[in-house]
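[1] got a sequence here, can you build the structure:
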Amino acid sequence: MKFTATVLATLAFAAAAPAALAQAWPAKPVTLVVPFPPGGTTDVLARALGERLQQALGQTVIIESKPGAGATLGADHVAKSRPDGYTLLVGAVHHTIATSVYKKLPYDFQKDFAPISTVALVPNVLTISATTHATDVKSLVALAKAAPNPFTYGSNGNGTAQHLIGTQFAEMNGIPLLHIPYKGSGPLTTDLIGGQVQMSFDTVTPVLPHIKAGKLKALAVTTAKRSSALPDVPTLDEAGMKGFDLGTWFGVLAPAATPKDVVARLSAEMVKVIHSPEFRQRMLEIGAEPIGNTPDEMARQIKDDTEKYARLVKNAKVSIE
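    Sure thing, here's the model as predicted:
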């Protein structure tokens, strides 16, 4: 009887351990891994979220930058991290594109991550230097067609949303464009202002201050709706590119084996933050639309976008070893 009682007690303890672990979480700082260099939209969004999330969790939230390979290096780091809820990825639509662009990835974005919540949708914006003699999409396309060499456009890296938007823009307007990949929005924006590249399709956030300062010109946003931060700038659909609707969403994910209770707690706290008036106001200031959906809704979003961008990648013949 003593042996049986001991075995039962051990089994009961083992069964209760995961629940106890989840209840004790968080017992130390939580790290949000940003797979792009500091200063870009992902970084700005992560810091805004982290600042408020640490108040909700009662623990420090650390923002750690791990850029490289079109945001896949940071993703791989999180996929292989201990699944305890302390290392999270600030993922983006780029990761659904990378699934089709890269011939070999060391992780499976749908299988190796547990979605927590989509934080916000940020429109991309067609931007040119203030010194470029174009006032709208039509005149820019005319300039590109008349130029002896292909116009250049910069992006945050191969296989990113900006890269793919550029291929779609070129195809729909029948113009050649030369893609120049950068390591992040900072160096890209500097070269765009200086005229080293002629256009970009970056997200609104990093270019907004320069548009307001008159150093850059915004010709159109890439989403179906206009940006609240640039209400006078038309959409590409309004500019004649009918049906064009591509934007960049950002969200948070954990390693796949993270306890469900921890994922649920993280999701609940993040959604509260995302739906708060203060966070919403901060998002509107940087040109983002707050979302705050459930893990299941984010998982469906990832699945749908992976399928959608696979078709676009195939048509554009974009491939990276």
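[2] make it CA atoms for all contacts and neighbour counts henceforth
    Noted.
[3] buried residues of whichever strand or helix holds M298, list them for me.
    Under DSSP states H and E, the secondary-structure element containing M298 is helix 295-316. Neighbour counts over helix 295-316 (16 or more other Cα atoms under 10 Å) mark P295, M298, A299, Q301, I302, D305, T306, Y309, A310, L312, V313 as buried.
[4] structure for this one too, so we can compare:
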Amino acid sequence: MRKLLAAVAVTALFAGPAFAEYPERPITVVVPFAAGGPTDTVTRLVAESMSKDLGQQVVVENAGGAGGTLGAGKVAQATPDGYTLLLHHIGMATSASLYRKLAYDPLNAFDYVGLVTDVPMILVAKPTFEPTDLKGVVDYVKANADKVNYANAGIGSASHLCGMLFMSAIKTKLTAVPYKGTGPALTDLMGGQVDVMCDQSTNVTNQIKEKKIKAYGTTTKTRIPALPDVPTGAEAGLPGFEVGIWHGLYAPKGTPKAAIDKLVPALQKALKDPVVVERFASLGTVPSSDADATPAALEAKLKSEIARWKPIIEAAGEYAD
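    The predicted structure follows:
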């Protein structure tokens, strides 16, 4: 009740003409993961471009931990005045099933700004991994399930979700090796300490190009332009291996409509910024369209993804308290 009353008070305070000057000071975008990771990279590119349009600096703050739920919870409890935002990935949807207890309701604790990008995932392995193609990986993994491990950045991370999808697609359980972030996991993969990993193209494209790791297949319907030699899962004989790690921009519930109405066009403009488009392309992804960079599109995406991932997570039986 206290949160609701605070939201009503803030909305009333800023509903008048004075709020037309928004933003009057820097805006903070919370990334619920460590600095240097794929979501952090996406956020910093978009934030820099939005700063130019809004006339105020958009500052990125990393608040990692618990698969993104700590950072998301922090924003859910923030004053809904338009100066604290959240840029989160698909974990916003999966946390509803992965975590038995959440300090917030993913669907009802936030207002929506819009979708930012849908990043492809790629199944990769250490440079000395024996299989030469995805079919070989599947055969090898099934024959050596007790010996093969897969790295991820912890429960709720994109790499964890993609790993669950891969195991679901091949109907084989592997030993998970969780890390505190994608960076150390990728370092150990390149060093051969772990066998396989499934992560966002924004995080592994350069390492694939430099042949520091092996790439076996993408989770997309079509090949990634930045990696034209890497087949899709369907092309390589694994049609059920499809997922994109979509990212969305949120605000605390009760944020004044006047703020959202300025943030939406600023986001849309940033996603058409040539610098952002080019950098996204080099990382194997593309910005969301104007139609997707809207509150309605993000809300619809979140609802559909919660429904999609619930049975996958329940079947895997991997939960966090």
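[5] before we move on, back to that, Throw the buried residues of helix 295-316 of structure 1 into TSV and include distance to H275 of structure 1, thanks.
    As requested, the buried residues of helix 295-316 of structure 1 are exported to TSV (distance: Cα to Cα, whole Å):
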residue	distance to H275 of structure 1
P295	16
M298	16
A299	20
Q301	19
I302	21
D305	24
T306	26
Y309	28
A310	31
L312	32
V313	34
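[6] can you give me the helices for the stretch 201-321 of structure 1?
    Here the stretch 201-321 of structure 1 has its helices, by DSSP state H, counting those that start in this stretch, at 204-212, 260-274, 277-285, 295-316.
[7] show me what the third one is packed up against.
    On a contact count with 3 or more Cα pairs under 8 Å, 6 or more residues apart in numbering; DSSP states H and E, helix 277-285 of structure 1 meets helix 41-57, strand 289-290.
[8] make it 6 Å
    Judged by 3 or more Cα pairs under 6 Å, 6 or more residues apart in numbering; DSSP states H and E, helix 277-285 of structure 1 is in contact with no other helix or strand.
[9] can you check which part of structure 2 it sits on?
    Under TM-score structural alignment, the match for helix 277-285 of structure 1 in structure 2 covers residues 274-282.
[10] average distance between that stretch and structure 1?
    Its aligned residues in structure 1 lie a mean 1.6 Å from stretch 274-282 of structure 2 after superposition (mean Cα distance after the TM-score superposition for structure 1).
[11] residues making contact with that stretch?
    V286 (Cα atoms under 6 Å, 6 or more residues apart in numbering).
[12] next, the buried residues of it.
    Buried residues in stretch 274-282 of structure 2 (16+ other Cα under 10 Å): V276, V277, R279, F280, A281, S282.
[13] any idea which of these is closest to I90 of structure 2?
    I90 of structure 2 lies nearest to F280 out of the buried residues of stretch 274-282 of structure 2, by Cα to Cα, at 17.8 Å.
[14] which ones are touching A176 of structure 2?
    A176 of structure 2 touches N149, Y150, A151, counting by Cα under 6 Å, 6+ apart.
[15] can you pull up the most central residue in structure 1?
    A92 (2.6 Å; Cα atoms, centre = their mean).
[16] returning to what we had before: and the helix holding M298 of structure 1, what does it pack onto?
    helix 93-101, strand 113-123.
[17] so what does the last one touch, helix or strand wise?
    This means strand 113-123 of structure 1. Packing partners of strand 113-123 of structure 1 (3+ Cα pairs under 6 Å, 6+ apart): strand 247-255, strand 289-290, helix 295-316.
[18] at 7 Å instead, please
    Contacts defined by 3 or more Cα pairs under 7 Å, 6 or more residues apart in numbering; DSSP states H and E place strand 113-123 of structure 1 against strand 247-255, helix 260-274, strand 289-290, helix 295-316.
[19] report the angle between it and helix 260-274.
    Strand 113-123 of structure 1 runs at 20 degrees relative to helix 260-274, counting by axes from the mean of the first three to the mean of the last three Cα atoms, to 10 degrees.
[20] go on, the shortest one?
    Using the same axes, to 10 degrees, the direction of helix 93-101 of structure 1 lies 130 degrees away from that of helix 260-274.
[21] and helix 93-101 of structure 1, which stretch of structure 2?
    Counting by TM-score structural alignment, helix 93-101 of structure 1 pairs with residues 90-98 of structure 2.
[22] check stretch 51-59 of structure 1 too.
    The aligned range for stretch 51-59 of structure 1 is 48-56, by TM-score structural alignment.
[23] buried ones in the matching stretch?
    Residues of stretch 48-56 of structure 2 classed as buried by neighbour count (16+ other Cα under 10 Å): E48, S49, M50, S51, D53, L54.
[24] out of the helices of the stretch 201-321 of structure 1, flag the one nearest V30 of structure 1.
    Per Cα to Cα, nearest to V30 of structure 1 of these: helix 260-274, 10.6 Å.
[25] give me the mean deviation of that closest one from structure 2.
    Compared with structure 2 after the fit, helix 260-274 of structure 1 shows a mean deviation of 0.8 Å (mean Cα distance after the TM-score superposition for structure 1).
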